[in-house]
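1. Whatever this is, show me its structure:
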Amino acid sequence: MELRHLRYFSALAETLNFTRAAEKNHVTQSTLSHQIKQLEEELSVPLFERVGKRVLITEAGDSLLAQITPALKQIDLAVNALLTSPGTMTGCIRIGATYTFNTNLVPKYLATFLSKNPEMKIVSEELPQAEIIRKLEEDSLDLGIAYRPNEGHDLWFEPLFNEEMVLITGVNHPLAKRKRVRMIELNNMRMTLLPKIFNTRQQLDECFRACGAEPQIVVEMNAISPMLELVRQTDLVAIVGETALDSAKGLSAVALENPTPIRTPGVLWKKGGRENAAVNEFAAMIRRSVALREGDG
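-> So this is what the prediction gives:
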């Protein structure tokens, strides 16, 4: 009995069709049929029954398939490991990122990581911060890219940089040409902001209360891109982090002060969940990318 006999048998057990099984193994139908017959003769048991044009697996065939399937998978993994370039990682990373970072930074991080680790599979979700925290705690995410969370969680936060939030206006808005705007000047200002479930909105509401401003929140939207597009087309203004600005065309970004809203983006891990080498490498790549960007700045 040779390995090819078992691969032919597995293919036929999966397809129950000699033609498709032969195509899967890149051999002729007669070759596959002959190899299956050899295997049955060596084992002294029929593995398949031919009922007219139908192929049925026998009880002995079912038993053999259950025993060899894990072994064949292990062999394939070993062969793939040998064929993979040294230093190239395999496996899957599950990432959750807030809307702000999923617009610009995450695609750049993924492109850099995949260029060095083409065998990796990445599942990236765009989620609110609260959902990222929940999924990390229940182990359905490996890594989060978000802002510093509030207390009351079992997560470890690694800060990356501090980011000032800016006022976004259309180019023809009265505040568009200003270098700086005090938060109190946003009193009664028509605005579009994230809903109150977002940490960013909660922090902005605190800034408004601190300076005594009460803006008119005309539209609440749970995504940054349509919010910015709405600002382009109306007299509304918005407040977002600078990293969320994918395209400044038709928009003006104005610094805010008294107080200046500042957020701290970073990487979120579950405590004790840093054993995955691929996840550690992805986080290290984010650190390097941020350090290069800060150095260029």
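2. all contacts plus neighbour counts: C-alpha atoms, from now on.
-> Noted.
3. any idea whether residue 86 is helix, strand or coil?
-> Classification of residue 86 by DSSP: H, G, I helix; E, B strand; the rest coil places it in coil.
4. for residue 166, same thing?
-> Applying three-state DSSP: residue 166 is strand.
5. Residue 89 too?
-> Residue 89 ends up coil, using three-state DSSP.
6. can you check residue 272 too?
-> Three-state assignment for residue 272 (three-state DSSP): coil.
7. Near it, how many other residues are there?
-> Residues within reach of residue 272, counting by other CA atoms under 10 Å, total 9.
8. need the contact list for the spatially closest residue to residue 22 that is not a sequence neighbour.
-> Leaving out its chain neighbours, the residue that sits closest to residue 22 by CA to CA, 6 or more residues apart in numbering is residue 29, at 5.2 Å. When contacts are counted by CA atoms under 8 Å, 6 or more residues apart in numbering, residue 29 is found next to 18-19, 22-23.
9. Quick check: the farthest pair among those?
-> Pairwise distances across the contacts of residue 29 (CA to CA) peak at 8.6 Å, for the pair 18 and 23.
10. between the two, who's got more neighbours?
-> Between residue 18 and residue 23, counted using other CA under 10 Å, residue 18 has the larger neighbour count: 20 against 13.
11. which residues touch that one?
-> Applying CA under 8 Å, 6+ apart, one finds that residue 18 lies in contact with 12, 29, 32-33.
12. One more, please, to line up against the first structure:
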Amino acid sequence: MISMALSSVSLRDLALVQAVAREGSFTSAARAMYISPSGLSHQVQKVEQALGMPLFERGGRRVAPTAGGQRLLGYIEAVLGAAEHLEHAARAGDIAFGGELRLGVPSTLGPYLLPHVIEPFPQRFPEARLTISEGKPRGLLRRLAEGELDAVLAPPSATVNGLDSTALFFEPYELMLHKAHPLAGQHQVALTDLDASDATLMAESHGNGVSDLGMPGAARPERIQDLSIESLATLVALRGGYTLVPILAHDRLQSIPNVVLAGVEGARPGRHIALYWRSASPWRDDLTGFAALLRTLAGTIPGLDAAT
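-> The predicted model follows:
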């Protein structure tokens, strides 16, 4: 039997405790879980009172679990995992994905890939609804691990415990240059002919910058965070220089004034895209079928290289 004190603790309360442990900060955890810091602190204290022991050491620069808290965090993770399985079991049935696939897509990929997916998805998975969430890859993978999403499209990253993945396709980058750039009139431009200090690169989408692209030198120190491809194009149009943009965005970017597009001569910078899902997902077969659909579509889209 569960005690009266513990019965007042909700799954949301346990998820808040898990967020504090993951973020190492009440403020960061509150931001990630869309709750005020004071509200989060109150809910964590409620869990601690119900369990009869402190879960975190407070007062340092980083909030750390107590020895007992570290042990109980494993049980909390198990409880949340069991609750997720219960929800999936209730949703699962003869309909693919239990009726809904909650898919996370990077904001620099979604607007250009999804138009190719929207029509064939219901044909391949009748009665299943496709729900899209956009964001940064790291944030999407975190939401996947926490059960908020069912699958995520993202570049391959460091192994995340509890997640499986399969390769989908490679998307090359092409160059976007200010129209006044000395090489703007060329159909193909070699990266070695460019000045790395003129590059405007995005922190997450372009990896470690020009060093990842085999170019000498270093990008400008004011590296920007990820934003929309159209906003990146606007920066180049205003600031000059050049950037790298995914080839799927080619048609939309052609209409932006003061910039021109060019192919990359020789080297093929770009990004690999994989499909991620939780290892414990009850829809592994459906997700495998979805990955096969995406690879088939990639094979029909000019510029993409479908994974084999």
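13. Can you tell me which of the contacts of residue 18 of structure 1 comes closest to residue 274 of structure 1?
-> Among the contacts of residue 18 of structure 1, residue 12 lies closest to residue 274 of structure 1 (CA to CA), at 41.8 Å.
14. so is the closest one in a helix, a strand, or just coil?
-> Secondary structure for residue 12 of structure 1, judged by three-state DSSP, is helix.
15. so which helix or strand takes in the nearest residue to it once chain neighbours are set aside?
-> Spatial nearest neighbour of residue 12 of structure 1, excluding adjacent residues (CA to CA, 6+ apart): residue 21 at 5.1 Å. Assigned by DSSP states H and E, residue 21 of structure 1 belongs to helix 18-24.
16. buried ones in that helix?
-> Judged by neighbour count (16 or more other CA atoms under 10 Å), helix 18-24 of structure 1 contains these buried residues: 18-19, 21-22.
17. Could you do stretch 116-136 of structure 2 as well?
-> Of the residues in stretch 116-136 of structure 2, those buried by neighbour count under the rule 16+ other CA under 10 Å are 117, 121, 125, 128-130, 134-136.
18. what sits up against that stretch?
-> Around stretch 116-136 of structure 2, the neighbours that count as contacts under CA under 8 Å, 6+ apart are 95-107, 110, 140, 204, 226, 294, 297.
19. again with stretch 70-82 of structure 2
-> For stretch 70-82 of structure 2, with CA under 8 Å, 6+ apart as the criterion, the contacting residues are 11, 14-15, 18, 55.
20. Next, format the residues you listed as JSON lines and append secondary structure.
-> Conversion of the contacts of stretch 70-82 of structure 2 to JSON lines gives the following (three-state DSSP):
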{"residue": "11", "secondary structure": "helix"}
{"residue": "14", "secondary structure": "helix"}
{"residue": "15", "secondary structure": "helix"}
{"residue": "18", "secondary structure": "helix"}
{"residue": "55", "secondary structure": "coil"}
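21. What's the match for residue 119 of structure 2 in structure 1?
-> With TM-score structural alignment defining the correspondence, residue 119 of structure 2 maps onto residue 111 in structure 1.
22. Now its match: which helix or strand?
-> Under the assignment given by DSSP H and E, the secondary-structure element containing residue 111 of structure 1 is helix 105-116.
23. Now that helix on structure 2. Mean distance?
-> After superposition onto structure 2, the average distance of helix 105-116 of structure 1 to its aligned residues comes to 2.6 Å, using mean CA distance after the TM-score superposition for structure 1.
24. so what's residue 157 of structure 1 closest to, chain neighbours aside?
-> Here the nearest residue to residue 157 of structure 1 in space, its sequence neighbours aside, is residue 268; by CA to CA, 6+ apart that works out to 4.8 Å.
25. Then residue 139 of structure 1?
-> The shortest distance from residue 139 of structure 1 to any non-neighbouring residue, by CA to CA, 6+ apart, is to residue 270 (7.9 Å).
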